[in-house]
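S.K.: show me how the following folds:
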Amino acid sequence: MEIKLKPEALNSKEINKFRDSKRFLFNDQSINNEILLSISSFEALKQLEHDRLLYFATHDPLDQHNRKFIHDIYPIFTSLQRILNLQQSNLSTYARISDLYKNTLEQHLSSCTADNLLHWANVYAIWSFTQLLYFPFDGRGEGVIAEELLDWINRVDVAPTSEEGLEITSANTPHEHDNFWPYIYKCIIRGFHKTATQPLHSLLSHQTKSISNTAERLISLLYTFPRSTNYQFEHDYFSAHKAWRDEAKRTLSSIADLSQYADEFTKDVFDDITLALQLLCGKKSKIFEVADDWRECLAAYGLFVIPSLRRDDIPSVLEEIFKEVPLDTTLPDQCIEAALANAETTKAITLCNEFDPWLVAHLTDLLDKIGAVDHDPEFPLTLRQHFLLQYADKLASDPGLWTITLDYYAQCGVEGASRVRALIVRVPLLLDVKGDNDEKMDGDDVFNETIQTNLPNLTRVEEILSICQEYALEEEASEVCRNAAEQLVEREYYGLAVAFCIRAKEARKLGRITDLILEEYLNKGEKVFSSLVDSIPTSLLNVTTYSAGDMFDDGHSNLEIERDGTQDASARALARDPAVSSRLAFLARYKDFHSSLKKDDKEGAAILLVEMLTTEIAPKRFWSVLLADALPLLEDSEVLFTLEDAYELLRFLEDVHTGPNLKSLPTIKL
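M.R.: I've put the predicted structure just below:
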């Protein structure tokens, strides 16, 4: 694989010098086709300018024109995997799935650009040929195959064209047109027998009676040629074909007698008619002469030479054909088709890998379902897993396809599961992407509740966590929540960050966030502080309030304690951890304290203040703030504190003044 870097890491003239310097290029590749390269050395060398450069590159990028096709194919792929898991699979079912793939490919062709139309047309040809050979609609594939081969070759390689026929029939004397007989021959071996009769009618008016009579017999033979699709039973078809061939041979014999007496002006016409009859009689050498490639030969064999041709007969027939019409190895699509026809599926898959990543992944997946793919027990991955992972890695280079990528990874055993875990924690959270309000997830959506509006867009986070739950990725879900919490803290959405810290079971980060909320109180006042506390999911505050014990069951709390067990279990478990519950409980109680003051419930405020200190839920660095809050209550004309409470306040005041961390306490403006 060659990757061109801009700017160049090294030019061709510097390679030898670079090697002599005992340096080497170190690269690290991610799962989404990104490569990081740097210059390194095993020895301590003087650092040069280019030693400090990092090079980022992407190899094998995804063609953006194919994104719609990828989305259209995706549900077919997932349906196929579900069918297998439900044990509802049989050859007919796989044939229907294959047909869905084929139809989607056909639709994709209509949107292809001129640059990639030929490539996707070849992909379509390979897929439809695989379906013809390995996924017959009847679920058995035991019948004759000539008509299916003809239908396939005529669909993927149109010949002759209708324009050619129109040009010939529009001529004053069609049989004198230079392309007259080549057109007739092509119509015959492609099965367009009635089409061939249209220009042949011009020979009926030929001045030589023997030619016009012979042309009439040729036209009759073309009209009466038996087709397997017109017969219910094969033995009836074989009998009709034998009788028809006997008649064609008699006609050919009579022409041989007539051509002996033909003059120089009519002999060429007799020779041309003779060749047409030889094709109809199944003369192999003439089929090889007229056919453009082995595919036409194979279809003609089934139509004229071996009317009983079946799928199992194809390899032996191809062996004979390739002796006369060698396979063009410069055409990768035909090489793949030839390998498929010879039942060399491993070879076909290998060639597909060099041809198209989508094709090799999905073709191998489908062939593997019917046991047509060999596996090496010494190789850690099956061919199916290997190529699906390879395709998924390509999808991973497009961040917008991450959900599809995960589903492909998930179908690939242990290695696929590993890549699912690696990718899902790297999916961008897109918190700043604008979205409709009904598409946003607020903080309590993590625990199935509703809180404030005007929040960042958490749709992507919700989607990621849902997938983590689907795949039982607890550790990865925690990491996603940690990342979400960090990004929300950066944006000062502290309440939401608390919810994600709980989900991530990150007590330390939660402590940092509660400290930041308290800092907001010191810097911006009670109103901002209360709004931040309100943004914390009430389920978390309720759990922590309840977990703090009956000491809060005094009728003064404005929080409604939920005991119905509806909250997320992991949230409740962590919220009841003393290190966590005390921090959240303090925020809730301190907000209640200010609410009581606003309601002029000074007695309730005094009780709350003392409780926050004596139950030790208040951070020690915040004691001075609480003591400052106590001053107006102490100065009130009404006695709000008991003697015991007053002694407690004095004890805390002494601790504040004599404590070792006095300098670290916040400065309070009284």
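S.K.: from here on, just use CA atoms for contacts and neighbour counts.
M.R.: Noted.
S.K.: list the buried residues for the strand or helix carrying Glu463?
M.R.: Secondary-structure assignment from DSSP states H and E places Glu463 in helix 459-470. Neighbour counts over helix 459-470 (16 or more other CA atoms under 10 Å) mark 459-462, 464-465, 467-468 as buried.
S.K.: closest to Val489 out of those?
M.R.: Each of the buried residues of helix 459-470 was scored against Val489 by CA to CA, and Val461 proved nearest at 15.1 Å.
S.K.: surely that closest one is in contact with Arg426?
M.R.: No - counting by CA atoms under 8 Å, Val461 stays clear of Arg426, with 11.6 Å between them.
S.K.: overlap in contacts of these two?
M.R.: Shared contacts of Val461 and Arg426 (CA atoms under 8 Å, 6 or more residues apart in numbering): none.
S.K.: which of the three states applies to Ala57?
M.R.: Here Ala57 is strand, with the state taken from DSSP: H, G, I helix; E, B strand; the rest coil.
S.K.: distance between the helix or strand hosting Leu84 and the chain's centre?
M.R.: Leu84 belongs to helix 67-85 when assigned by DSSP H and E. Offset of helix 67-85 from its chain centre (CA atoms, centre = their mean, to the nearest Å): 9 Å.
S.K.: ok, Val414 to Leu518 distance?
M.R.: Separation of Val414 from Leu518 (CA to CA, to the nearest Å): 46 Å.
S.K.: could you also give me the structure for this second sequence? I'd like to compare it with the first:
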Amino acid sequence: MPSDHLGVVPALLDAGCAEELEKSGKTLHASSSPLNETYAVYPASSLENPSAKHHTFSPDDKPVYFVSSEALPLSERRLFVGDTSIIFAAWQNLLKSVTQNGTDLLQDEPSQRVMRKLALDYVNFAKECWVHTAQSSSEARQVPSDHYRTLYTCLSLFVVLYVPEYGLENAPFGDDLMEWLNTHFIEPSTEEGDHLSSLENSWADETFWPYLTRATLRGLSKAVTFFLGTLSAHPCKDLRRLSQTLIPLLDTQPKLQAYEAEREFAYASHRWKERVKALRLELDAVPEPDRRDDYEDWWDRFSDIVGILEGRGEIIQKVCEELGADWKEVCVAWGVFVDPRLRRQDLPDVITQVLEDMPPDPTNLEDMIHAALFTGDPLKALDHAAKLDPWLSAHLADMMEPLALVDKDPNEDSGLTPRNFYVLSYAQYLHADSALWRITVAYMYSCGKIGAKTADEVLVRVPLRLHGVGSSNATENNADERLSKGDLSGIIKDLNATCHEYERENVRRSICKIAARTFVQKKEYGLALSYCSSAEDWPGLGRVVDRILQEYIYTGPEQYTRYVLDIAPSLQALRANAGAHGVFIHRLIFAVRYAEFHQRLLNQDLQDAAWDLVTIFQEEIAPRSWWGILLCDAVQLLQYGKFSLSVQHTRQLGANSTPF
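M.R.: Now for the predicted structure:
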């Protein structure tokens, strides 16, 4: 999914004209955004050649391109990311529980069963996404349905190889590998079988023997026995006799699941192989002239099938090459026919021999991931998985570390373990979409100190990102629309809850400070004071009060009074806060009392307004910088004909005004 190139529209240069940029004395510059994985790219004068002559670009032509190094998760991709993050959270809770209980994950049966269940949840969800996207092919998709099929095959192979059922870690697993191969890479096709079954003499068709050989190689005994039964009408009596002998052999091939003990399975396999050898002797006894029919050399084809059942590795590899099969089919057949007691720890030795003659396709990331998992090279598998999809490498690495498949010690240079490196890389991919911040920080906080510090920075910047104005990004515009409906409080509440969950108190306070500034800009002063108090930012609270008082200067007493109505309920709570700084609370008290004074003036309650004014001076509530304004208000009271201040009022005002 990640790309090494970023396309911009319209193009800065025409195709094949890259030299024009250099000749113009310009070069490309890029500035990264602190919010997500976006960049501003623009042409500017080259430092190496500032005196180069101008050719193509005019001095005023300075286009700026905004590009992203990651494709934003959209539509079904966002659903996939969100739902699988629930499985990730359950996995982290399992590991946390194991750590707290002091149990060994690799030895504890209940924990291993839960671990396998969660790993299968990943597999099943990838399968559901594949089926869903394949069935709705008419809709535009961010990634094709085949991408989810690839995730499905890789995850299910990982489970087969590294997350077996409890107690079966050292059991033979050839049948499990064959089931995986037949589930994800269906051969021979159903259409081939339908075609052959519709023929009167199916053996006359050129696909007859390749079909039987491939079906035998895949362990599809029912299909093979059905078509072997049609040979009862074949004109060659030797082929009719040998086919009837082969049918019960295929039907009785031992399977590990049918036996209670591996020893019984091994004994049954040995006896079965003896019967195959007897069939080989019968086959070799067929005279040379009778080994062909009117269509081809049936004996050679039949011999290949018997050779597969005998477990002859060279025959299996030859047959796979002739049928166009790859290394996977050889390795899987090896565990069923060559070595039925093959164990997981022995598989890398087998695959190494096979890959020498049948290497994986280096242009196919899916094939390379499969090969790395087969050979027991988790780090190489993660490297290829990261190129395919950062989601896959992150979740594989997350499962690999507790299984002791990758090192738990951090790299000396980066300070990150392999698991944390891939999980953080995936989190950076998620960070490209601001709407996914909750999921982003959940992955980051699981990555030790480095991840926690990175997540802190993401959380602190969420409010800044959400109230940006003029963004062309659809996600940010949607956020602006939500904010205009008063949804910012809900966003801050979610941020605070996240901080509490991960015990990031300093981050929570920083967010509250940012929220307070945001609400000041929106002139929602009550919420601004509330967040200042929550952040214990008392100087900030004082600045909010100053902004409220400035509203009196800018907008007049009526609008000022309405603003103070929003903050009055906060006053009682702040007074009860033992940590609140008195000087800032004192200033808030003045703002409220001063609003009450003007409210009485507006209501023509002049007597009480006068008493409010005198009381403000008597209780020394008013800041010195506001004394002059209060005296001007007193002049206003004196101008009313029906009211006059008493001598006591006047003396009080005069006494308090002497500092001026």
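S.K.: and the helix holding Leu84 of the first structure, which stretch of the second structure?
M.R.: Here helix 67-85 of the first structure aligns to the second structure at residues 78-96, judged by TM-score structural alignment.
S.K.: the matching stretch against the first structure, how far on average?
M.R.: Taken over the aligned residues, the distance from stretch 78-96 of the second structure to the first structure averages 1.0 Å (mean CA distance after the TM-score superposition for the first structure).
S.K.: what's next to that stretch, contact-wise?
M.R.: Everything outside stretch 78-96 of the second structure that qualifies as a contact, by CA under 8 Å, 6+ apart, is 73, 111, 114-115, 118, 121-122, 125, 129, 395, 439, 442, 446.
S.K.: if we can go back for a sec, Val414 and Leu518 of the first structure: who's more crowded?
M.R.: Using other CA atoms under 10 Å as the criterion, Val414 of the first structure and Leu518 rank with Leu518 on top: 21 against 14.
S.K.: now the equivalent of Cys187 of the first structure over in the second structure: which helix or strand?
M.R.: If you follow Cys187 of the first structure across to the second structure using TM-score structural alignment, you land on Ala215. Following DSSP H and E, one finds Ala215 of the second structure within helix 208-217.
S.K.: whichever helix or strand comes after that helix against the first structure, how far on average?
M.R.: From helix 208-217 of the second structure onward toward the C-terminus, using DSSP H and E, the following helix or strand is helix 221-230. Once the two models are superposed, helix 221-230 of the second structure sits on average 1.3 Å from its counterpart in the first structure (mean CA distance after the TM-score superposition for the first structure).
S.K.: Asn170 of the second structure in helix, strand or coil?
M.R.: Asn170 of the second structure is classified as coil under three-state DSSP.
S.K.: now stretch 459-468 of the first structure on the second structure. Mean distance?
M.R.: Looks like 1.6 Å for stretch 459-468 of the first structure (mean CA distance after the TM-score superposition for the first structure).
S.K.: and that stretch, which stretch of the second structure?
M.R.: In the comparison with the second structure, stretch 459-468 of the first structure aligns to the range 490-499 (TM-score structural alignment).
S.K.: what residues are up against Tyr426 of the second structure?
M.R.: Per CA under 8 Å, 6+ apart, neighbours of Tyr426 of the second structure: 390-391, 394.
S.K.: give me the angle between the helix holding Ala215 of the second structure and helix 221-230.
M.R.: Between the axes of helix 208-217 of the second structure and helix 221-230, defined by axes from the mean of the first three to the mean of the last three CA atoms, to 10 degrees, the angle is 150 degrees.
S.K.: quick one: distance of helix 208-217 of the second structure to the chain centre.
M.R.: 42 Å.
S.K.: after superposition, how close is that helix to the first structure?
M.R.: For helix 208-217 of the second structure, the mean deviation from the first structure after alignment is 1.1 Å (mean CA distance after the TM-score superposition for the first structure).
S.K.: what are the contacting residues of that helix?
M.R.: 187-188, 192-193, 196, 202-203, 221, 223-224, 227, 301, 304-305, 308, 316, 319, 323, 333.
S.K.: who does the strand or helix carrying Ala630 of the first structure touch, helix- and strand-wise?
M.R.: Using DSSP H and E, Ala630 of the first structure falls within helix 623-634. Using 3 or more CA pairs under 8 Å, 6 or more residues apart in numbering; DSSP states H and E, the elements in contact with helix 623-634 of the first structure are helix 602-614, helix 643-658.
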